[in-house]
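Trainee: Need coordinates for the following:
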Amino acid sequence: MTDDTAPTRDDLVAEVAWLKGALEQARVLIDGATEYHIPVPEGGGTDLIVRRQALINGMGWAVSVPGYGGGRAWTAEGWQEAISALTVDRLFCWPDAATAVAEARRALNTTA
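Mentor: Now for the predicted structure:
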């Protein structure tokens, strides 16, 4: 049994080229991202908000969870209430978004 609609080699090469272009466009968007919202179902359904510091002030990342009165931020000193009251260097204490997310996930898992 043969399938006459099977993709040809040229079809596959064209698809790979298109996927490479789409991946490059996604990388450009990721590099320019200043905020991520990440659902963490294992943390009780919490959403993490990860923000990049304004580049004129530094390169740090902050991670917080929304909540009444401003929410909480995960800092090098632990969870801090009312993120709006934190100083910039305490709030934006992570070197990159991946580290901020990993640290906050770990913290949520140890308190759950």
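
Trainee: When you work out contacts or count neighbours from here on, use the C-alpha atoms and nothing else.
Mentor: Noted.

Trainee: Secondary structure element for the residue lying closest to E103 once chain neighbours are set aside, which one?
Mentor: Spatially, and ignoring its direct neighbours in sequence, E103 is nearest to W74 (8.0 Å; CA to CA, 6 or more residues apart in numbering). For W74, the host element (DSSP states H and E) is strand 72-75.

Trainee: May I see the buried residues of whichever helix or strand comes after that strand?
Mentor: Next along the chain after strand 72-75, taking DSSP H and E as the criterion, comes strand 78-81. Neighbour counts over strand 78-81 (16 or more other CA atoms under 10 Å) mark 79-81 as buried.

Trainee: Next, the residue nearest the centre of the chain: secondary structure please.
Mentor: When the chain is reduced to its mean C-alpha position, the nearest residue by CA atoms, centre = their mean turns out to be Y36, at 4.4 Å. Following DSSP: H, G, I helix; E, B strand; the rest coil, we place Y36 in the strand state.

Trainee: Now show me the structure for the sequence below, then we'll compare the two:
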Amino acid sequence: MTDDTSPTREDLIAEVARLKGELEQARVLGTDATEYRIPVPEGGGTDLVVRRQALINGMGWAWAVSVPGYGGGRAWTAEGWQEAISALSVDRLFCWPDAATAVAEARRALTTA
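Mentor: Predicted coordinates:
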């Protein structure tokens, strides 16, 4: 006995094609992204803000990661957490080579703190 509600092979192929299209659209959008906001539940519900360096300040390849807060928040830098991100130099603030590294380093720092 077969279940008439089961998807057919053609339905599954069509769904995979649709998902591939959505993934490609997300990749295209991601290449132009300049900021991500990432919730970190394991860090007490903290939101990480990951920003790409503006071209006016340099090459535009470096990334910064910060935690919003009163008085400017904190940034995770190569030297550790720094208060008042607005007071940091561009070189110290944008110290990560890519967004994934910035997020991984900040998650690690949040969970070990």
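
Trainee: After superposing, what score do the chains get?
Mentor: TM-score of the superposed chains, computed with sequence alignment, normalised by the length of the first structure, equals 0.88; 111 aligned residues with a CA RMSD of 1.7 Å.

Trainee: tell me which element D4 of the first structure falls in.
Mentor: Residue-wise, D4 of the first structure maps onto no helix or strand under DSSP H and E.

Trainee: ranges for the helices of the second structure?
Mentor: 9-32, 90-93, 99-112 (DSSP state H).

Trainee: For G43 of the second structure, which of the ones you listed is the nearest?
Mentor: Closest to G43 of the second structure of the helices of the second structure is helix 99-112 (CA to CA; 5.5 Å).

Trainee: re the thing from before, take the buried residues of strand 78-81 of the first structure and lay them out in a markdown table including distance to T111 of the first structure.
Mentor: Converted to a markdown table, the buried residues of strand 78-81 of the first structure look like this (distance: CA to CA, whole Å):
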| residue | distance to T111 of the first structure |
| --- | --- |
| W79 | 11 |
| Q80 | 14 |
| E81 | 15 |
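
Trainee: so what corresponds to A109 of the second structure in the first structure?
Mentor: Taking sequence alignment for the superposition, A109 of the second structure sits opposite A107 in the first structure.

Trainee: try D98 of the second structure
Mentor: Match for D98 of the second structure (sequence alignment): D96.

Trainee: quick one: which of the helices of the second structure is nearest V67 of the second structure?
Mentor: With CA to CA as the yardstick, what comes closest out of the helices of the second structure is helix 99-112 (9.3 Å).

Trainee: now for the closest one, which elements pack on it?
Mentor: strand 46-52, strand 63-67 (3 or more CA pairs under 8 Å, 6 or more residues apart in numbering; DSSP states H and E).
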